[in-house]
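Trainee: I'd like to go over a predicted model; first the sequence, then the structure.
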Amino acid sequence: MQVYYPKLIAPVRRVGRREFDLSRHIVVMGIVNRTPNSGLDPNRSMEADAAIKTAERALRDGAEWLDVGGRAFRSDQPPLSGAEEIDRVAPVIKGIREKSDAVISVDTHLPEVAEAAYKAGADVINDTNGLRAPGMASLIAETGMSVVITHSIGGPGEVVARPHYENVVSEVADFLRQRADTAVGCGIRPEKIFIDPGHDLNKTTEHSNTITRRLGEIAAMGYPVLVACSNKHFIRESLGVAPGSEALKAGTIAANTACVYQGARVVRVHDVAGNVAAMRAAESVLGLG
């Protein structure tokens, strides 16, 4: 597997209050969940103050981007209204914004939550539904926010039994290309777009490992690739360890490093300190810094 250096659309870009040269720098995004059921996250909390403290710790550890979530992707969860999701994420976003100029994204697929998050201080919509909700793309275009377009078959909360792909990499790339084209058609500027292949989202371990090995084929689209591998099932199954295992930290760093080797430029993580050190080392090895 040869290292892949993607030719990026707008490698130097302003995201919120920060500017990144993604041809030379790997951005570490810290995860801040205000959810009771995010099984991957040892730091999850339903207390707003605790979530803000998680964000502050992530910033001290070197995160430049924080991703705030109020809804798990998993299908085995009770219904959650947009109003309830807003109540979870908006106070946390507001609290972080009062303390930091770091990039803040909100992990949501609902336009009403996206709008409330923007008003609270968020800079980016991280949409695991791939902009399929009516009105989401136009809202992002109107506000001038950046967006992470993520691949999934069913979207958050939807049951997808036995996901099947003829060619997982080409099908994920085709989806992301089509959704990015739709975003641009709705007025979102190309330099505002990031893409995420959606490791483990309606995918088996084999699918996620294949995406990791061949991520360069997705990075070749030119939009900066964000990867969200942290603590996920494909790492646990590959290592043969239980959720919450200390080995997941090392496995996550290994997966993220492999993705960066294949062109990823943003990594979404729970263990910020370990991944910051790993990404700075990766930049040096790859000659980016």
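Mentor: Yep, it's here. Numbers count the residues shown, from 1 in each chain.
Trainee: alpha carbons only for contacts and neighbour counts from here, please
Mentor: OK.
Trainee: ok, the residue nearest to Leu40 when sequence neighbours are not counted - contacts?
Mentor: Nearest non-adjacent residue to Leu40, counting by CA to CA, 6 or more residues apart in numbering: Asn231, 5.7 Å away. Taking CA atoms under 8 Å, 6 or more residues apart in numbering, we find Asn231 in contact with 40-41, 243-244, 248-249, 251-252, 270.
Trainee: those residues: which two are farthest apart?
Mentor: Using CA to CA, the two most remote members of those are Asp41 and Gly251, lying 14.9 Å apart.
Trainee: neighbours of Asp21, how many?
Mentor: By the criterion of other CA atoms under 10 Å, Asp21 has 14 neighbours.
Trainee: doesn't Ile195 belong to a strand?
Mentor: Yes - assessed with DSSP: H, G, I helix; E, B strand; the rest coil, Ile195 lies in a strand.
Trainee: just to revisit the earlier point, now name the helix or strand holding the residue nearest to Leu40.
Mentor: Element membership for Asn231 (DSSP states H and E) is empty, with no helix or strand holding it.
Trainee: that one and Glu47: what is the separation?
Mentor: 22 Å (CA to CA, to the nearest Å).
Trainee: identify the residues contacting the closest residue to Ile211 other than its chain neighbours.
Mentor: The shortest distance from Ile211 to any non-neighbouring residue, by CA to CA, 6+ apart, is to Val169 (5.8 Å). Counting by CA under 8 Å, 6+ apart, Val169 touches 210-211, 214-215, 217-218.
Trainee: which SS class is Val169?
Mentor: Under three-state DSSP, Val169 comes out as helix.
Trainee: what's around the nearest residue to Ile188 once chain neighbours are set aside, how many residues?
Mentor: Closest residue in space to Ile188, ignoring its immediate chain neighbours: Ala141 at 4.6 Å, by CA to CA, 6+ apart. Here the number of neighbours of Ala141 (other CA under 10 Å) works out to 19.
Trainee: now Thr128
Mentor: 24.
Trainee: all helices of the stretch 101-250 of the chain, in order?
Mentor: Applying DSSP state H, counting those that start in this stretch to the stretch 101-250 of the chain gives helices spanning 111-120, 136-143, 168-185, 205-213, 215-219, 233-239, 247-261.
Trainee: take this one as well and set it beside the first:
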Amino acid sequence: MGVINVTPDSFSDGGRWFDTTAAVKHGLELVAEGADLVDVGGESTRPGATRVDEAEELRRVIPVVRGLASEGVTVSVDTMRASVAEQSLAAGAALVNDVSGGLADPAMIPVVADSGAPFVVMHWRGFLQGGNVQGTYDDVVAEVVAELHGRVEAVLAGGIAPDRIVVDPGLGFSKEAEHDLILLAHLDRLLALGHPVLVAASRKRFLGRVLAGPQAAPPPARERDAATAAVSAIAAHNGAWAVRVHEVRATADAVRVARAVEGARAGGNAPGADRPEGAR
């Protein structure tokens, strides 16, 4: 899953793809580099970011979704607003990626259920204005799994079919670096929920902490792509359905190597990861 931030303030690449034409061109480049789908978002969810209003998010997102879909790209829309999801699906998006798992907008689940689109349910403990809120855990794996399970049950009760649900542990959202690493080390517990798992580790703070060590300053976000590729290969090897990344080529190569090793272990070609119907 390649990332396009149609925002001026993303932690990673804010402003680079703010223009519709540049964003569509970049999305096509991501596909050429190996992205199976492209995730388009018009609102930064970095810690401390302020929300944009609905009209501005629509203005940013819909032309890019429409432009990419018209070129045959499988598009995911990254939004917490039901109206943006609904209009993006009408413009050709195939999947809705909501970092709040439907909690930010009560209308989200009915909209997605009516559309039949796949829905990404991320572990979320609230908006991050003012810092990394509610990031205390006694057992981060058990608590994230339990909270995701409860959210999945709510989504199912809202009418979204089981085979349309993808879960995401929410790396970096209300979590410290050690929490993110522990979750990555226990992807099997997330897979036990019975739904495909999306891992969104690209360029995040915990990778900067790992690269810098305990004393040095973390490298800038755009210097974390090799670390992202490493995490992506590990996640793919451990059963992730998809990895969400800013720089696709290195990650696509890393995942391809991981799959080849799996195939060699199995004595043949490893099958591709199953994807929910409606996405490819």
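Mentor: That came in fine, so what should we check first? Because the structure is a prediction, the values reported are computed rather than measured.
Trainee: ok, the contacts of Val169 of structure 1 vs Pro156 of structure 1, which is closest?
Mentor: Closest approach to Pro156 of structure 1 among the contacts of Val169 of structure 1 (CA to CA): Ile211, at 20.1 Å.
Trainee: right, and the closest one touches Val168 too?
Mentor: Yes - using CA atoms under 8 Å, Ile211 of structure 1 makes contact with Val168 at a distance of 7.3 Å.
Trainee: and the two? which has more neighbours close in?
Mentor: More crowded of Ile211 of structure 1 and Val168, by other CA under 10 Å: Ile211, with 24 against 17.
Trainee: map that one onto structure 2.
Mentor: Mapped onto structure 2 by TM-score structural alignment, Ile211 of structure 1 lines up with Leu183.
Trainee: what sits against the aligned partner of Gly130 of structure 1 in structure 2?
Mentor: With TM-score structural alignment as the criterion, Gly130 of structure 1 lines up with Gly101 in structure 2. By CA under 8 Å, 6+ apart, the contact list for Gly101 of structure 2 reads 120-124, 151.
Trainee: follow-up on the earlier one: make CSV from the helices of the stretch 101-250 of structure 1 and add distance to Val276 of structure 1 to it.
Mentor: Output for the helices of the stretch 101-250 of structure 1, formatted as CSV (distance: least, CA to CA, whole Å):
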stretch, distance to Val276 of structure 1
helix 111-120, 26
helix 136-143, 29
helix 168-185, 27
helix 205-213, 19
helix 215-219, 21
helix 233-239, 19
helix 247-261, 10
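Trainee: tell me the most buried of these?
Mentor: Mean neighbour count (mean count of other CA atoms under 10 Å) peaks for helix 215-219 among the helices of the stretch 101-250 of structure 1, with a mean of 23.
Trainee: list the contacts of that helix.
Mentor: 4, 6, 169-170, 172-173, 197, 225, 259, 262-264.
Trainee: same check, this time on stretch 243-251 of structure 2
Mentor: Counting by CA under 8 Å, 6+ apart, 1-4, 30, 33-35, 198-203, 225-226, 228-230, 232-233, 235-236 sit against stretch 243-251 of structure 2.
Trainee: burial of Ala55 of structure 2, as a residue count?
Mentor: Neighbours of Ala55 of structure 2 (other CA under 10 Å): 10.
Trainee: aligned counterpart of it in structure 1, please.
Mentor: Aligned partner of Ala55 of structure 2 by TM-score structural alignment: Ala83.
Trainee: residue contacts, that match?
Mentor: Ala83 of structure 1 touches Val113, counting by CA under 8 Å, 6+ apart.
Trainee: got it, and Ile31 of structure 1?
Mentor: By CA under 8 Å, 6+ apart, the neighbours of Ile31 of structure 1 are 55, 66-69, 268-270.
Trainee: same thing but 7 Å
Mentor: Neighbouring residues of Ile31 of structure 1 by CA atoms under 7 Å, 6 or more residues apart in numbering: 66-68, 268-270.
Trainee: which ones among those residues map onto strands?
Mentor: Judged by DSSP state E, the subset of the contacts of Ile31 of structure 1 located in strands is 66-68, 268-269.
Trainee: the residues you listed, buried ones only, as a ChimeraX selection?
Mentor: ChimeraX command restricting these to the buried ones, with burial defined by 16 or more other CA atoms under 10 Å:
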select :66,67,68,268,269
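Trainee: okay if I get the ones in strands among the contacts of Ile31 of structure 1 as JSON lines plus distance to Leu239 of structure 1?
Mentor: Formatted as JSON lines, those follow (distance: CA to CA, whole Å):
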{"residue": "Leu66", "distance to Leu239 of structure 1": "27"}
{"residue": "Asp67", "distance to Leu239 of structure 1": "26"}
{"residue": "Val68", "distance to Leu239 of structure 1": "28"}
{"residue": "Arg268", "distance to Leu239 of structure 1": "20"}
{"residue": "Val269", "distance to Leu239 of structure 1": "18"}
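Trainee: so after the longest strand anywhere in structure 1, what's the next helix or strand?
Mentor: Criterion DSSP E: the longest strand present in structure 1 is strand 27-33. Counting by DSSP H and E, the next helix or strand C-terminal to strand 27-33 of structure 1 is helix 48-60.
Trainee: what about that following helix, how far off from structure 2?
Mentor: For helix 48-60 of structure 1, the mean deviation from structure 2 after alignment is 0.6 Å (mean CA distance after the TM-score superposition for structure 1).
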